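Asks: Sequence and predicted structure are below.
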Amino acid sequence: MNRPLHLMLIAFFVLSNCALFAQTSSLSVEKIMQDPKWMGTFPERINWGSQSKTIYFDYNPDKNPSDSLYKISVNNLDNIEKVSLAERKNMTGPYGTWNADHTKKLYTEDGALYVYDLKKDRSQQLIDLGGRLGNPTFLANENQIAFEFENNAYVFDTEDGNIEKLTKIKEEKAPEEREKKSSEKDKWLKEENLSLLQIVRKREEQDSLSKAYRKMTADPEPYTFYAGDWSVGGLQVAPKADFVTLVLMKRDRGESTNVPNYVDASGYTEDLRARSKVGDDKTEVTLAVYNIKKDTAYYVDTSKLPGIKDLPDYTKDYPDKEWEEKEREVIVSQATFSDDGSKALVNIRSKDNKDRWIALLNLEDGSLKTLDRQRDEAWIAGPGIGWSFGGGTLGWLPDNKHIYFQSEASGYSHLYVLDVNNGTKKALTEGEYEVFDPFLSKDKKSWFLTTSEVDPGERHFYKMPLMGGKMQKLTNLPGKNEVSLSPDEKYMAIRNSFSNKPWELYFKKTGSKSDAQQLTSGQSEAFKAYDWRVPKNITFKADDGAMVPARLYVPEASVKNNAAVVFVHGAGYLQNAHKWWSTYFREYMFNNMLTDLGYTVIDIDYRASSGYGRDWRTGIYRHMGGKDLSDQVDGVEYLIENYGIDPEKVGVYGGSYGGFITLMALFNEPETFKAGAALRSVTDWAHYNHGYTANILNEPTQDPIAYKRSSPIYFAEGLKGDLLIEHGMVDTNVHFQDVVRLTQRLIELGKDNWELAVYPVESHGFVEPSSWTDEYKRILKLFNESLLDK
């Protein structure tokens, strides 16, 4: 029977669409998003026993509600044992402070101070003062131990058992500051009363004379440092116990935002206290020096730091505003003393995060001598650089004249040493890679460090001479190697993963050329049953010439549907186009399923991602949704040109920062992206937190231009494609208020091609499998209907 041509064509297209939707995967959203225990059990928090004979780690082969502690003996690597409760109670914790030759370790437990003797393999309680005792440290004379108790510094002598209180610090105002200050009215009333009443005047005069006499004849009171409105913490005792430094803080995080919890067990709506908004952080931090010999204390003087009054470059964009040149607020870290106690080092950050100074602290008067200044018109950061209250990688070499630190001076975070006597600085590592977590060997003749020298998407562990030189690569497994070195440095416990293989534990002798021995094998049979893809690591050229790293998932030609999905990782400063098991493992599995269904998926380490140096990290300064968005667009162009993607079939999804980019993509690049799912997304950066946002966009009252061009809510009128918004209602990080405001904006604009799915019991990181499942079923439906059902 002959059919008209137009009916045959209609039948062909119907069958073609049916074929597209008939593409299947052995994966399902329900399977991927169930409790992660279905994947197996994988080792976490690796630690060594103090004797270097046993590896301890958290593990859960029995699928209990939470992990348990397990161990493997170096003498029997094939046997994994669960640590008994009795053994666990008698264990020495992994954290503590060793003496110079690593034979004794101080640690606290339940507030009491203990010392562990390595040779005797035994712990002894030294002090229990009935309260929390903190920060114990061996002094230069190792028979003496300094510690902090109730905001004061003490020294315990292990030979005679005496405890000496070094400081007298009180978290209160000085007596003269506590005296009631009379108002003008009260002064007038008193003077009038004294002038009218002779007996009252006489008694007042006698009382004043008595007070003056007692003050003149009394023994001088011991010095007390009154902290006033400051809270005291971070006491550091110098190795010779002649100085103590103390961190002083006034914490004011501004007005908190209340997040309503509509499903509280009480049946009432309860407010969850959450963070304040950017620009509302008034926290102050300073450092004081307590001179024990002179029995006095003084504040560290930061007023003479070079560039302390420098204005940031962005002020040039506001020519009509009068900018006051003034001393910027700074945050001073704890002091780091040289081993001989002759010198002290501090790390100082400007609160606007444009400057980091490393300085010598003159303990006699609190003055500073700048040794290194790192200035960044964007913001100071990077591996080992340290954040507001910590110095990051910072310390002294054993010669007591060289310091070490990390800096992005070359564009990548590298390890440096500096001679404090003549200011000579030397880079111990250099190249287009980054250094992570360097530390000195036990004999202080070498460095151990992790770097990305082999590839930005890999991490390997090295040993290097103290003053630099050839690095010896100690790991050889592909992917990421997290090394826990045994206390005697003879062995390495390595937690390793690859793109399609979750974390497992390996063992290797330090310096051995043999392959590492795998100790755990945690994948479940259900997880191993699927052939998980190794994404193709690629780079493509961005419009500005930069080479952008990405991971690519390519479907079989027989199922390819010419549609593409762009996955955008969250956090901004995070790396995901690497060669190890992703923290976004659910999304990795979802991308595998999308590829089974014929989608081509690309996962881009856009501008602002970590692992690629300073310029990549700061590429979004003052314009989030600029180069980080154009990198996504250029990635799509790459797929169209090289993988035959239909320009009308491109979707995008991501959570948190990835949700923000998704909104910017749908609003500002509607010709590129036809559908998008924005999960827990920031819609207006003026409503996010201070610590993250102020680095990148400055403060909204100071730099409104940056906020207006970076916030999706200002561009909602550009929406043309299909948008799915998903958000937890008790999100204390990116508040639900964000999407409520955007929802109202979309309503007012008359947009009708969007949906909002809310999750009443979820915060920023979802925890319930049912929520994950619902969320991703909606995303899959969005892509199938918006990109394929055309």
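Replies: Structure received.
Asks: going forward, measure contacts between C-alpha atoms and count neighbours the same way
Replies: OK.
Asks: Show the contacting residues for residue 499.
Replies: 479, 534-535, 578-582 (CA atoms under 8 Å, 6 or more residues apart in numbering).
Asks: Could you export these to a markdown table, including columns for secondary structure, distance to residue 496 and neighbour count?
Replies: Compiled in a markdown table, the contacts of residue 499 are given as follows (DSSP: H, G, I helix; E, B strand; the rest coil; distance: CA to CA, whole Å; neighbours: other CA atoms under 10 Å):
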| residue | secondary structure | distance to residue 496 | neighbour count |
| --- | --- | --- | --- |
| 479 | coil | 7 | 20 |
| 534 | coil | 16 | 16 |
| 535 | coil | 18 | 22 |
| 578 | coil | 13 | 24 |
| 579 | coil | 11 | 24 |
| 580 | coil | 8 | 23 |
| 581 | coil | 9 | 19 |
| 582 | coil | 12 | 20 |
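Asks: Report the two of those separated the most.
Replies: Among those, the pair separated by the greatest distance (CA to CA) is 479 and 535, at 12.6 Å.
Asks: so what's the closest residue in space to residue 337 that isn't next to it in sequence up against?
Replies: Leaving aside its sequence neighbours, residue 337 sits nearest to residue 344 (CA to CA, 6 or more residues apart in numbering; 4.3 Å). By CA under 8 Å, 6+ apart, the contact list for residue 344 reads 335-338, 360-363.
Asks: Kindly report the same for residue 721.
Replies: Taking CA under 8 Å, 6+ apart as the test, what residue 721 contacts is 666, 670, 673-676, 753.
Asks: From these, keep the buried residues only.
Replies: Neighbour counting over these (16 or more other CA atoms under 10 Å) leaves 666, 670, 673-676 as the buried ones.
Asks: Identify the farthest-apart pair in those residues.
Replies: Comparing every pair within the buried ones among the contacts of residue 721 by CA to CA identifies 670 and 676 as the most remote, at 10.2 Å.
Asks: Follow the chain on from whichever helix or strand residue 566 is part of and name the next helix or strand.
Replies: Assessed by DSSP states H and E, residue 566 sits inside strand 564-568. Per DSSP H and E, the first helix or strand lying C-terminal to strand 564-568 is helix 585-596.
Asks: now that next one, how far from the chain's geometric center?
Replies: 26 Å (CA atoms, centre = their mean, to the nearest Å).
Asks: In addition, the following structure is provided for comparison:
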Amino acid sequence: MNQFSRLKWRLEGLAPLCLLVLFGALAPLSAQELDLKTIMQDRYWIGELPESLTITPDGKTVHLSVTQPLPHPAKRLMIQLADGKVVPVTREALSEALVSENFFHKDLRVAEIEGDLWSSHGDAALAPMIARDEWVRFVRFTPDGKIVFREGNDLFQFDPGQGRLVQLTSLQMSDEPKPADSWYHAEERRMLTEVDKRYVAEEAAKADAEIRRGAGGYAKPKPLYLGPDHRIGRKHVSEHDRHMLDISADLRFVAIALEPENEGDPTQYAEFINEEAEVQAKNARPRVGHQTPTWKLAIWDRQEDKLSWLDISDLPEIETDRLAEIKDKISEEDRKYLPATPEGPRSVYFVPSGFHPSDSHYLVTVFSRDWKDKWVLKVDPATMNKEVVYHQYDPAWIQFFMRNEGLDAWVGGAANWVPDGSRISWLSDETEFQHLYTYDLASKQTKPVTKGDFEVFNPFVGPENKYWYFHANREHPGELHFYRMPTKGGKMQKLTNGVGHHRVALAHDGTMVELFAQSNAPNQVRVRRGKRWETLYDGRSEAFKAKSWVKPRVVTYKNRDGKEVYARLYVPENPNGAGVVFVHGAGYLQNAHFGWSGYFREYMFHNLLMREGYTVLDPDYTASAGYGRDWRTGIYRHMGGRDLNDVIDGAKFLVEKHGISADRLGVYGGSYGGFIALMAMFDQPDVFQAGAALRPVTDWAYYHHWYTSRILNTPRLDPEAYRRSSPIYFAEGLKGHLLICHGMVDDNVHYQDSVRLAQKLIELGKKNWELSSYPVEPHTFQTPSGWYDEYRRIHELFQRTLK
């Protein structure tokens, strides 16, 4: 299969990486050349930028999806690599443009397109093969070239040669129907002749239906009842989602990963503006702290008609209470809210990687739901015996998603089969930096494939099975390049050149096409010809290119722990003595790098501030991505600790190294950045004279379970972690001028967060603060008017208090 030919770039998402090199010269530019309305208008003014890139398996054509302003659909463009011409996608080529993933068996190609399966042989064009009412997903090829796909909760086999379709499973998410009470049922049959006749007729009908169901080679499988409390699991990483329902190569064993139906009660927020002109309650994610029921994994032996459940009770240290020491220190007042510790193994989370390419062994990665342990298991489905291939424990939290924006955004931390079936691979930052590891099935040896003070992202074996391919920040934490190295071992070979971010898509024939971005220039499409990269498409508008956008310097400064903090630095030609520190969101994310920032509006805003004389610092504080395990987990049990210190130390850096007045400093950020801005204004009130907190978390006990429980555990288990990490507990400290901005239909950080803080500030009698509410805006603002109003207020705050 060729799962590597598609590359996505989310402009609204946020990018990675950074370091100590000074980069780029400052071009003189007057503030009048930039204005907020231009910066905050609909992002399409920047140009027709590619948001996804697909290269055809033969390496001849590149397809681009270019998002247009609403209500227009995406524009689709195609580039013929032979001559480099960029043209609109023709109707004949539309199917290729819509391919989400390709799979290969000899000369047969199967493509997923808009929920259907298409196919082709050799160089022939794609043609529809399987179109169903529900979304269809490819599962695997059988050794003889038949296709197994999933529709809904069931698996089907299709023979492309004969056009024959066979249903393989009939999975029922319910309990098996129970017969009526035996004594009353029997007594009623004896008592009433009509009841007995009905019973005899029903039994005869059931027997006849069973005979008809099993007739011929098209026999429909009998129902398999899995219970009502779970559903077939869903994941956010497509490579593992495909294996939530999987089947072995010989079609004997079916594996089913089941997640609990109830994952916590939903929270709610209010929608005030809608077509119905009435206030509506909307459901959102559960709040942190709910009990996390365990996942289940079933394997059904179709040959023996036997259903077995994976037993995880004997996994190494599965019954160890990783939070026992924390619980022992809980105060008597909090202890009455402490939930009882369940007996037996801890709750777990399954991330399956499916059956071996050729035999029946099954691979699954198990995560404890307190996020402290990870086990990679190889399971024999005939006996349900399991081999623990790898076990990792992290006293903070195991890395479940390896974040690297632009490379499909998320990369799973689970294990995978190497395509030839000889090894198992996974990513881990167990030895500090995120690297690729393999386990050899024959020798049972684990070894690192990559090593060094850098991080590896999205590794895969190329279609020729000779090389590992991956992205890494080896050259510099702020650069992302594409590499390869022999699968049998050898040196890393860098395949890209130029300072910036390179995101490469590899065609089935080995052709490489990339999205290349620099800090002052968004994505361009380039193709590798020999050892040279040639630009094929630059969608920037003339209006955008007419502005002299600066390349911010990427610098380092030492924090109070003696560690280097990487940051973007915007230095004005004529400093006005004022400084602003921007705090990126998401916590685990990078923004101090040489690529185009997902915070492109903020990047342009910083250009404006710089031209007005402000010096702007944009640090990758503790917990930012790309710097290794210790940096990632440095905020465990205390958000607003080391991460806040890095921001405060950044302000000190501006004062000591760049001549900024200590009484003319501002701070701002959104989401996690808004949280840090609040902590700075409350917990370190003498540092910043003004702060803007956008869509901020004010109390972590009200945020998302999956995110927060990894870092702070849960409120009842670790209440002190929440109290020292939540701004609302420190609101008394406010001295400077504070602006809070929040969208009222935010389903991520709820508007309730800012409302509760506002009430706290009122009760404290605080002055010099304001709350700006945006009735139609979600977490990431959608309207130019909302963006403009928000940043107008930020700009006016800084002009009024710092300048």
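Replies: The structure has been received and is ready for your questions. None of the values given here were measured: they were computed from a predicted structure.
Asks: From the buried ones among the contacts of residue 721 of structure 1, which land in strands?
Replies: Counting by DSSP state E, those place 675-676 in strands.
Asks: For the residue most central in space within structure 1, give me its contacts.
Replies: Among the residues of structure 1, the one closest to the centroid is residue 387, at 8.7 Å (CA atoms, centre = their mean). For residue 387 of structure 1, the contacting residues are residue 381, by CA under 8 Å, 6+ apart.
Asks: For residue 212 of structure 1, see how far away it is.
Replies: 51 Å (CA to CA, to the nearest Å).
Asks: Check residue 628 of structure 1 too.
Replies: 71 Å.
Asks: Which one's more surrounded, these two?
Replies: residue 628 (22 against 11; other CA atoms under 10 Å).
Asks: Kindly confirm my reading that the more buried one is in a helix.
Replies: Yes: looking at residue 628 of structure 1 with DSSP: H, G, I helix; E, B strand; the rest coil, it is inside a helix.
Asks: corresponding residue for it in structure 2?
Replies: In structure 2, residue 628 of structure 1 lines up with residue 643, judged by TM-score structural alignment.
Asks: close enough to count as contact, residue 350 of structure 1 and residue 328?
Replies: Yes: contact status for residue 350 of structure 1 versus residue 328: in contact at 6.7 Å, counting by CA atoms under 8 Å.
Asks: Most neighbours among the contacts of residue 344 of structure 1, please name it.
Replies: residue 335 (28 neighbours).
Asks: That residue touches residue 237, doesn't it?
Replies: No: if you go by CA under 8 Å, residue 335 of structure 1 and residue 237 don't touch, sitting 9.2 Å apart.
Asks: quick one: contacts for the counterpart of residue 454 of structure 2 in structure 1?
Replies: Residue 454 of structure 2 maps onto residue 433 in structure 1, with residues paired by TM-score structural alignment. By CA under 8 Å, 6+ apart, the contact set of residue 433 of structure 1 is 412-413, 451-453, 455-456, 611-613.
Asks: Among those residues, which one has the most neighbours?
Replies: residue 413 leads the contacts of residue 433 of structure 1 on contacts (other CA under 10 Å) with 29 neighbours.
Asks: quick one, what contacts the alignment partner in structure 2 of that residue?
Replies: Mapped onto structure 2 by TM-score structural alignment, residue 413 of structure 1 lines up with residue 434. Residue 434 of structure 2 makes contacts with 427-428, 454-457, 628-629, as judged by CA under 8 Å, 6+ apart.
Asks: Spell out the secondary structure type for residue 493 of structure 1.
Replies: Going by three-state DSSP, the state assigned to residue 493 of structure 1 is strand.
Asks: Any idea how many residues pack against residue 52 of structure 1?
Replies: Residue 52 of structure 1 has 17 nearby residues by other CA under 10 Å.
Asks: and it, how far is that from residue 251 of structure 1?
Replies: For residue 52 of structure 1, the distance to residue 251 of structure 1 (CA to CA) stands at 42 Å.
Asks: what's the spacing between the alignment partner in structure 2 of residue 294 of structure 1 and residue 381 of structure 2?
Replies: Counting by TM-score structural alignment, residue 294 of structure 1 corresponds to residue 304 in structure 2. Distance, residue 304 of structure 2 to residue 381 of structure 2, by CA to CA: 12 Å.
Asks: what do you get for residue 636 of structure 2?
Replies: If you go by CA to CA, the gap between residue 636 of structure 2 and residue 381 of structure 2 works out to 38 Å.
Asks: do residue 593 of structure 2 as well
Replies: Relative to residue 381 of structure 2, residue 593 of structure 2 is positioned 47 Å away (CA to CA).
Asks: swap in residue 48 of structure 2?
Replies: 51 Å.
Asks: Over to residue 605 of structure 2?
Replies: 57 Å.
Asks: same deal with residue 148 of structure 2?
Replies: In this structure, residue 148 of structure 2 and residue 381 of structure 2 are 19 Å apart, going by CA to CA.
Asks: got the residue ranges for the strands in the stretch 201-350 of structure 2?
Replies: 224-225, 230-232, 245-247, 253-260, 266-271, 280-286, 296-301, 306-309, 348-355 (DSSP state E, counting those that start in this stretch).
Asks: Can you classify residue 693 of structure 1 as helix, strand or coil?
Replies: For residue 693 of structure 1, the assignment made with three-state DSSP gives helix.
Asks: Tell me the residue in structure 2 aligned with it.
Replies: That one, residue 693 of structure 1, aligns with residue 708 by TM-score structural alignment.
Asks: I'd say that match and residue 700 touch.
Replies: Yes: with contact defined as CA under 8 Å, residue 708 of structure 2 reaches residue 700; the gap is 7.0 Å.
Asks: ok, back up a step: what touches both of residue 335 and residue 237 of structure 1?
Replies: residue 245.
Asks: so stretch 616-628 of structure 2 matches what in structure 1?
Replies: Following TM-score structural alignment, the aligned partner range for stretch 616-628 of structure 2 in structure 1 is 601-613.
Asks: Now that stretch: buried residues?
Replies: Quick answer for stretch 601-613 of structure 1 (16+ other CA under 10 Å): 601-613.
Asks: Pick out whichever of those sits closest to residue 372 of structure 1.
Replies: residue 613 (19.7 Å).
Asks: tell me the contacts of the closest one?
Replies: Here residue 613 of structure 1 is in contact with 382, 408, 411-413, 432-434 (criterion: CA under 8 Å, 6+ apart).
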